[in-house]
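**Q** Got a predicted model here, sequence first, then my questions.
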Amino acid sequence: MKGYERKGLLERVEREGATVGASIPETISVQGQDIDLREFVFEIKRLDTVPPGERERVEQAKTNLRRERLQRKERLEEADISFEEGERLVESIIGIDRALNALESLGATNLEAEEKAKEAADQKRWVSFLQKALGKESAGKRSRL
């Protein structure tokens, strides 16, 4: 592969919108072990939140995917490979990035839920404070502010 071809492929990998429209690979070989990546990601994404028992498995999968991505990128940067093999590497790296984005977004949902719960608790404390301050502590009665 020529230097400018390698440079172009590396730019595709690092492009910010590279994962837009990309699909998660059906299977991927990570450290010599084949993984049904698409099935794993969709299985985890179907859950509203990641159960405590699955968190470690998801974190380990993300770690392994990051490691595999780095190894493939280094191979793209340094190995004596053909342009066609370089394109295959780029597609696989972008697929890994897509899977990582999907798995990373799981945490955002939990953070949003936590934020809403905190806001609700803050509002409840504020209403309670105002009721006490205004002398309206009657049991079972809630006033709207």
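**A** That came through, no problem.

**Q** C-alpha from now on. contacts and neighbour counts both.
**A** Noted.

**Q** Show me the helices in the protein, by range?
**A** Listed in chain order, the helices of the chain (DSSP state H) span 3-14, 37-46, 52-78, 83-133.

**Q** of the ones you listed, which approaches Val30 most closely?
**A** helix 52-78 (6.1 Å; Cα to Cα).

**Q** Which positions within that closest one qualify as buried?
**A** 58, 61-62, 65-66, 68-69, 72-73, 76-77 (16 or more other Cα atoms under 10 Å).

**Q** Which pair of those spans the longest distance?
**A** Val58 and Glu77 (28.4 Å).

**Q** hmm, back to that, redo the helices of the chain as a markdown table? Include distance to Ser29.
**A** Shown next, in a markdown table, are the helices of the chain (distance: least, Cα to Cα, whole Å):
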| stretch | distance to Ser29 |
| --- | --- |
| helix 3-14 | 19 |
| helix 37-46 | 9 |
| helix 52-78 | 9 |
| helix 83-133 | 10 |
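
**Q** Use this one as the comparison:
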Amino acid sequence: MELELRNQLCFALYSASRAMTAVYRPMLDELGVTYPQYLVMLVLWERDGLTVKELGSELHLDSGTLSPLLKRLEAAGLLTRSRSADDERSVTVSLTATGLALRARAADIPGRLLCETGLTGAEVTELRDTLTRLTDTIQRRNS
């Protein structure tokens, strides 16, 4: 019984993640960004001018994964990357005017997504908080 697929937390999380990404896809297609690119934009809309290292920390991504995302967003004119004059290894990521303007076009995504889930706002908040605790616990134990 314990080894049945339907009883696995990992599979429920995996399936939910795939379903959520599928719901996001048409909304993000309207904006011209992928889901990982949208996550980058969310962080920068919250706190512009982060270093690549800070951005990677927020998104739990290493620079090898993050750099191609940033390169594509820069090519799309949504952000710029600039090396620090003090430390050539440090790269600051900043939104362009186009990147800032995209935020207004994305403003309705959370509400549209909520409608697609069939959950109440309180249920979404509870689920998000539970998943955040799960992630934090696992990362603490594996670091």
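**A** All right, it came through fine. Given the structure is predicted, the values throughout are model-derived calculations rather than measurements.

**Q** what's the TM-score here?
**A** Superposed pair, TM-score by TM-score structural alignment, normalised by the length of the second structure: 0.23. Supporting alignment: 58 aligned residues with a Cα RMSD of 4.9 Å.

**Q** on that earlier part again, any chance of the buried residues of helix 52-78 of the first structure in CSV, with distance to Gln123 of the first structure too?
**A** Listed next are the buried residues of helix 52-78 of the first structure as CSV, based on distance: Cα to Cα, whole Å:
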residue, distance to Gln123 of the first structure
Val58, 34
Ala61, 38
Lys62, 37
Leu65, 41
Arg66, 41
Glu68, 46
Arg69, 45
Arg72, 50
Lys73, 49
Leu76, 53
Glu77, 54
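
**Q** Just give me the closest of those to Glu115 of the first structure.
**A** Val58 (22.5 Å).

**Q** which non-adjacent residue is nearest that closest one?
**A** Leu103 (7.5 Å; Cα to Cα, 6 or more residues apart in numbering).

**Q** Then Glu68 of the first structure?
**A** Glu68 of the first structure sits nearest to Val30 (Cα to Cα, 6+ apart), 6.1 Å away.

**Q** hang on, the one you found packs against Arg66?
**A** No - Val30 of the first structure is not in contact with Arg66 according to Cα atoms under 8 Å; the separation is 10.1 Å.

**Q** The residue nearest to the spatial centre of the second structure is in what secondary structure piece?
**A** The centroid of the second structure falls nearest to Leu39 when counting by Cα atoms, centre = their mean (2.5 Å). Element membership for Leu39 of the second structure, per DSSP states H and E: helix 35-46.

**Q** ok, and what's touching the next helix or strand after that helix?
**A** As assigned by DSSP H and E, the chain's next helix or strand after helix 35-46 of the second structure is strand 50-51. The contact list for strand 50-51 of the second structure (Cα atoms under 8 Å, 6 or more residues apart in numbering) reads 44, 90-94.

**Q** Now the biggest helix by length in the second structure: buried residues?
**A** Scanning the second structure for the helix with the most residues, using DSSP H, yields helix 9-31. Along helix 9-31 of the second structure, these residues count as buried under the neighbour rule (16+ other Cα under 10 Å): 24, 27-28.

**Q** cool, and stretch 69-81 of the second structure?
**A** Buried-residue list, stretch 69-81 of the second structure, by 16+ other Cα under 10 Å: 69-70, 73-74, 78-81.

**Q** Can you check the distance spanned by that stretch, start to finish?
**A** One end of stretch 69-81 of the second structure sits 12 Å from the other (Cα to Cα, to the nearest Å).

**Q** hmm, back to that, any idea of the angle the helix holding Leu39 of the second structure forms with helix 9-31?
**A** Here the directions of helix 35-46 of the second structure and helix 9-31 differ by 70 degrees (axes from the mean of the first three to the mean of the last three Cα atoms, to 10 degrees).

**Q** For helix 35-46 of the second structure, what is the distance to the chain centroid?
**A** Averaging C-alpha positions (Cα atoms, centre = their mean, to the nearest Å) puts helix 35-46 of the second structure 5 Å from its chain's average.
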